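Asks: fold the stuff below for me.
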Amino acid sequence: MRINDIVRIGPVVPVLQFDSVEQGESVAQALLDGGVRVLEVTLRTPAAMAVIERVARLSDQMVVGVGTLTRPEQFAMAVSAGARFGVSPGFTSALGEAAQAAGLPLLPGVATPSEILAAQAAGYDIVKFFPAEPAGGVPMLKALHGPFADLRFCPTGGITAESAPSYLALPNVVCVGGSWLTPKAVVDRRDWVAITRLAQAAAALRPAQHSA
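Replies: A predicted model of the protein is given here:
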């Protein structure tokens, strides 16, 4: 499955980090119950790879990605754990080569026109705009649409349930990434029903790219 296909499965890609495998499995099931089929598990906790391995076996409908890829050696590990795509906060040729060698579709992070040019030169036409809000948000993406009309973005970083529709209304946005579907307080009290409700609301959003 290509990145182009993955980012069009749903309008919101939850960006997740977990303290335990059990927590990750419960959250993933709650998200799936709410209609969210794609998620990104970030390598920010020791449990991350084990969570990916467990969640990847949860359902054939679930597409599990690995986030915060910053070193080439992480790609092969992610594939072994069952990840079906990778996400990086930035992009280097070494990361691109590692993704290709591991056979892991990559969503590379960019924040500036120069970084976009580097990603395009490596063959990418869908990128992660990160950190979205600090890097200029909706106005920046509107400005980038002119010189990069064929490029599509998955903005991530500081996006909320309230701001997501503004991003998804842009013609160059295919989906958004965010952590608002799994508030820490809700996860801590194991309120999986609340997470399913948040997932249902997110899955109901309609990007301009999907309705065109």
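Asks: C-alpha from now on. contacts and neighbour counts both.
Replies: Noted.
Asks: could you report the distance from the residue lying farthest from the centre of the chain to residue 26?
Replies: Of all residues in the chain, the one whose C-alpha sits farthest from the chain's mean C-alpha position, using CA atoms, centre = their mean, is residue 189 at 24.7 Å. Using CA to CA, to the nearest Å, we find residue 189 at a distance of 12 Å from residue 26.
Asks: what residues are up against the residue farthest from the centre of the chain?
Replies: Residues near residue 189 by CA atoms under 8 Å, 6 or more residues apart in numbering: none.
Asks: how far away is it from residue 20?
Replies: Where residue 20 is concerned, residue 189 sits at a distance of 14 Å (CA to CA).
Asks: again, but for residue 146
Replies: Taken as CA to CA, the spacing of residue 146 relative to residue 20 amounts to 44 Å.
Asks: let's see this one next, to set against the first:
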Amino acid sequence: MTSKTQKLLALLDGQPVIPVLKIERAADAVPLARALARGGLRAIEITLRTDEALECIRRVAAEVEDCIVGAGTILSARHFDEAVAVGSKFIVSPGLTRELAAHAAQSDVPLLPGTITPGEIMGALEAGLDFLKFFPAEQAGGASFLKALASPIAGVKFCPTGGISAKNARDYLSLPNVVCVGGSWVAPDDMVKAGDWAGIEALAAEANKLRKN
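Replies: A predicted model of the protein is given here:
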């Protein structure tokens, strides 16, 4: 296990579900992060899929002490640096390129890169990365695929993301090579738009009960 893997695992602190958030309005970022943290999900991923994403990360990093904010949908070294500059404590990418791997190696901020195939996983290992995002999880073969990887690619840990919900999260979390899952079901768009922070806190609390023994 690499030092950066240990650092990222320490940030997650056994959290079973990482909220994957696409936030349209920067004004929603702080109350949303606070609701999730109150429910026990302190580490969150804000994806760079909206014009407000970097501002959302900046606000959460500056104003929500209980929250550990990371940036998702990082596609380049420039994205990586922009996210770190506004306070991201970890970086998540849908895939891994040589450029991104080399750039991440020069940073103290840990990278959780997306992989699917055994070849991609081996490439990540060669880059010194042994805690990986399995994305898109359901579309790429689901829990049964990851289970099949546990023996031939031992030592690699995963955070499956993509198509995961309260209904199938346990299927993944029961696997020995899965640390946590990423999902958006804990912060549905309609509840965010309505400002239903109490409802989101309740969803987070339920998700937090999925902690692995």
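Asks: residue 146 and residue 20 of the first structure: which has the busier surroundings?
Replies: Neighbour totals were compared for residue 146 of the first structure and residue 20, and residue 20 leads with 14 against 10 (other CA atoms under 10 Å).
Asks: what residue of the second structure takes the place of the more buried one?
Replies: When the two structures are superposed using TM-score structural alignment, residue 20 of the first structure falls opposite residue 25 in the second structure.
Asks: any idea what residue 88 of the second structure aligns with in the first structure?
Replies: Match for residue 88 of the second structure (TM-score structural alignment): residue 83.
Asks: returning to that earlier point: and the residue farthest from the centre of the first structure, how far is that from residue 14 of the first structure?
Replies: If you measure residue 189 of the first structure against residue 14 of the first structure using CA to CA, the figure is 19 Å.
Asks: cool, residue 97 of the first structure as well?
Replies: Residue 97 of the first structure sits 26 Å away from residue 14 of the first structure when distances are taken as CA to CA.
Asks: which one of those two has more residues nearby?
Replies: Counting neighbours by other CA under 10 Å for residue 97 of the first structure and for residue 14 shows that residue 14 has the greater number, 24 against 14.
Asks: name the helix or strand for the more buried one, please.
Replies: Residue 14 of the first structure belongs to strand 12-16 when elements are defined using DSSP states H and E.
Asks: average distance between that strand and the second structure?
Replies: With the two structures superposed, strand 12-16 of the first structure lies on average 0.3 Å from its match in the second structure, counting by mean CA distance after the TM-score superposition for the first structure.
Asks: going by contacts, tell me the helices and strands next to that strand.
Replies: In this structure, strand 12-16 of the first structure makes packing contacts with strand 38-42, strand 176-178, judged by 3 or more CA pairs under 8 Å, 6 or more residues apart in numbering; DSSP states H and E.
Asks: so where is the longest one in the second structure?
Replies: This points to strand 38-42 of the first structure. When the second structure is aligned by TM-score structural alignment, the counterpart of strand 38-42 of the first structure is residues 43-47.
Asks: what's the offset of that stretch from the middle of its chain?
Replies: Stretch 43-47 of the second structure has its average C-alpha position 6 Å from the chain's average C-alpha position, going by CA atoms, centre = their mean, to the nearest Å.
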